[in-house]
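>>> Quick one, structure for this:
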Amino acid sequence: MGSILPLPRAVAELVRDGDTVACEGFTHLIPFAAAHEIIRQRRRGLTLVRMTPDLVYDQMIGAGCASRLVFSWGGNPGVGSLHRMRDALAHGWPEPLEIEEHSHAGMANRYVAGASGLPFAVLRGYAGTDLPEHTPTISTVTCPFTGERLAAVAALNPDVTIVHAQQADRAGNVQLWGITGVQKEAVLAAERALVTVEEVVEELEPRPGAVILPSWTVSAVSPAPRGAAPSYALDYYDRDNAAYREWDAISRDRDRFCRWLDGLRSEEAA
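Next up, the predicted model:
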């Protein structure tokens, strides 16, 4: 567990056609390098899971990797829509896309239930929305103590979760810090887990508020410097705001997107 592997090999071994794949990271430490390697390896029929599918999933959807999306918000942060996602939904290009929509709280609780080995999670939510009418993984449950009617969401257990972190040691233990989102829960909920890292170090230096993923929770670690760009990695590099703005123009036009995709596929993974 926690073997250190080159990224192409790790993706080849851990990500399979038809898998449910979670690539998590909230504005920070988004695993772009791993997603791009999935695109290069032309995985198909994936169910993509992410609380906030932004550019990383727009690119994977446009590349034809996805048949389904499970999410709680989708957009290009601070810029606008995800045009490759919109094209797939409206026109089935390059592949038809099904969606399953949740609230942020619902998605977070689904990961927690999956990580805890529970079949579902309970929360106060979804009141006043029609999401329960359209989403089979949302239901209700009556509290056995108070009789209160509460929302219930099915546990989420991805086949593989992919996250990015700042560091791992040579034994495959991982440390990430800053805005950490639901990475820990998503990793613990998954059957397999791949972590890309900025660097492999001899020893992890304790940091206040850091999340530690012990090697036994991780299937593979892959060195990928700048593997979260154009998002950011705290203490390593800043968010590339220009890249998010540029993506809007690229994603709006199929021909321009296809040129971008050809360029990505011709590159080698870091």
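>>> contacts and neighbour counts: CA atoms only from here.
Noted.
>>> ok, so what distance separates residue 176 from residue 240?
Counting by C-alpha to C-alpha, to the nearest Å, the separation of residue 176 from residue 240 is 20 Å.
>>> was I right about residue 123 contacting residue 149?
No. In this structure residue 123 lies outside contact range of residue 149 using C-alpha atoms under 8 Å: 9.9 Å.
>>> Which stretches in the stretch 1-150 of the chain count as strands?
Counting by DSSP state E, counting those that start in this stretch, the segments of the stretch 1-150 of the chain that form strands are 3-4, 20-23, 46-50, 66-71, 98-101, 120-123, 138-142, 149-154.
>>> Point out the one among the ones you listed that comes closest to residue 186.
Between residue 186 and the strands of the stretch 1-150 of the chain, the tightest spacing by C-alpha to C-alpha is seen for strand 20-23, at 7.3 Å.
>>> So residue 212 versus residue 228, what's the distance?
18 Å.
>>> And these two? Which one has more around it.
residue 228 (29 against 19; other C-alpha atoms under 10 Å).
>>> how about the more buried one, what does it touch?
28-33, 164 (C-alpha atoms under 8 Å, 6 or more residues apart in numbering).
>>> How many neighbouring residues does residue 265 have?
Neighbours of residue 265 (other C-alpha under 10 Å): 15.
>>> helix, strand or coil for residue 199?
strand (DSSP: H, G, I helix; E, B strand; the rest coil).
>>> Please, where are all the helices along the protein?
7-14, 32-40, 55-62, 83-91, 104-116, 131-134, 183-189, 241-252, 254-266 (DSSP state H).
>>> compare with the first, here's sequence two:
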Amino acid sequence: MAEFLSLHDAVARYVEDGATVAMEGFTHLIPFAAGHEVIRQKKRDLTLVRMTPDLIYDQLIGAGCARKVIFSWGGNPGVGSLHRLRDAVEKGWPRKIEILEHSHAAMACAFEAGAAGLPLAVLRGYVGSELPNVNDQIKFIECPFTGERLAAVPAVRPDVSIVHAQKADRAGNVLVEGIVGVQKEAVLAARQSIVTVEEIVEDLTVESDYHPNTCIIPGWAIDAIAVAEKGALPSYAHGYYPRDNRFYKEWDAIARDRDAFTRWLDENVYKAGGEA
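Down below sits the predicted model:
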């Protein structure tokens, strides 16, 4: 059952060195505040899972938190490469990391399998793809009913999943509104979970009637809830604030240079402290 904690305490309790950590949110509701708290607490040797690693994973990798990344696309949306990711893979700075690449479909199916408690996901995919040549976790099986050749990948079962959402109520239920990615599946697939929210309200069972495209993650599936206002910036939170497009463009220059990145990290994460 969900417990209300500070973001510092939630990360300290549930994110351990060496853990497999999923941080999900698609185009918006990306848990930047939580990621920054992971950096501030200097968590190490993490296996980071995300369908679309973008700036927050670039920052975590550049801060030396990651040893491996499991993903299906990595880049600065609309701008270009993730330079801290590239530097780590190509030149081992600040440390060498492993990468394991999947398709979007396989990642989504793997999260669903994890949420269902299944050991693997089966999909029609990877036909003609070269990914099986570089990812030994992609296997092919024969359907016992039709004889069809299908792809199979291991279920994603993180040690902890972290997502951001708009609201939680006093009972620990969480409302995710707008574009919904695999936040629900990531939480249900994880051994433990942290949800950061913009605000706490009394009762979502009444309030959710007035919200479009609503997903409710029940309190029994969540371990910790932490209030983090503007916790998704520079991404956006539907109904709360817009995307900071300027920062995404500025990040390209910041992340290209190790010294510029280190200065940015010191000024905007380490010295910022708190839960901004």
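>>> Among residue 176 and residue 240 of the first structure, which residue is more densely surrounded?
Each of residue 176 of the first structure and residue 240 has its neighbours counted (other C-alpha under 10 Å); residue 176 has more, 24 against 12.
>>> now the more buried one, nearest residue through space, not along the chain?
residue 165 (4.8 Å; C-alpha to C-alpha, 6 or more residues apart in numbering).
>>> State whether residue 23 of the first structure and residue 33 are indeed in contact, as I suppose.
No. At 10.8 Å, residue 23 of the first structure does not count as touching residue 33 under the criterion of C-alpha under 8 Å.
>>> out of these two, which sits in the busier spot?
residue 23 (28 against 22).
>>> ok now do the residue lying closest to that one once chain neighbours are set aside, which residues does it touch?
Excluding the flanking residues, the one nearest residue 23 of the first structure by C-alpha to C-alpha, 6+ apart is residue 162, at 4.8 Å. Counting by C-alpha under 8 Å, 6+ apart, residue 162 of the first structure touches 21-24, 31, 34, 187, 193-196.
>>> Check residue 7 of the second structure too.
So residue 7 of the second structure contacts 34, 37, 196, 226-228, 275 (C-alpha under 8 Å, 6+ apart).
>>> For residue 205 of the first structure, list the residues it contacts.
Per C-alpha under 8 Å, 6+ apart, neighbours of residue 205 of the first structure: none.
>>> again, only this time at 10 Å
Residue 205 of the first structure makes contact with 167, 169, 175 under the criterion C-alpha atoms under 10 Å, 6 or more residues apart in numbering.
>>> And these, which is closest to residue 50 of the first structure?
Of the contacts of residue 205 of the first structure, the one sitting nearest to residue 50 of the first structure (C-alpha to C-alpha) turns out to be residue 175, at 20.9 Å.
>>> Could you count how many residues lie near that closest one?
21.
>>> Alignment lookup: it to the second structure.
By TM-score structural alignment, residue 175 of the first structure lines up with residue 175 in the second structure.
>>> what do you get for residue 239 of the first structure?
Using TM-score structural alignment, residue 239 of the first structure lines up with residue 243 in the second structure.
>>> Its match contacts residue 234, doesn't it?
Yes. Here residue 243 of the second structure reaches residue 234: they are 5.8 Å apart, a contact under C-alpha atoms under 10 Å.
>>> if I look at those two, which residues touch both of them?
Counting by C-alpha under 10 Å, 6+ apart, the residues touching both residue 243 of the second structure and residue 234 are residue 28.
>>> which of these two has more neighbours?
More neighbours surround residue 234 than the other of residue 243 of the second structure and residue 234, with 23 against 16 (other C-alpha under 10 Å).
>>> which residue in the first structure lines up with the more buried one?
So residue 234 of the second structure corresponds to residue 230, using TM-score structural alignment.
>>> Which residues are in contact with that match?
27-33, 55-56, 237-244.
>>> go with 7 Å
Applying C-alpha atoms under 7 Å, 6 or more residues apart in numbering, we find residue 230 of the first structure in contact with 239-240, 243.
>>> now it: how far from residue 167 of the first structure?
Taken as C-alpha to C-alpha, the span from residue 230 of the first structure to residue 167 of the first structure is 18 Å.
>>> can you check residue 7 of the first structure too?
15 Å.
>>> and what of residue 194 of the first structure?
13 Å.
>>> Can you pick out the residue with more neighbours from those two?
It is residue 194, of residue 194 of the first structure and residue 167, that has more neighbours when counted by other C-alpha under 10 Å, with 29 against 26.
>>> The more buried one: what's it in contact with?
161-163, 218-221.
>>> for residue 171 of the second structure, same thing?
Here residue 171 of the second structure is in contact with residue 219 (criterion: C-alpha under 7 Å, 6+ apart).
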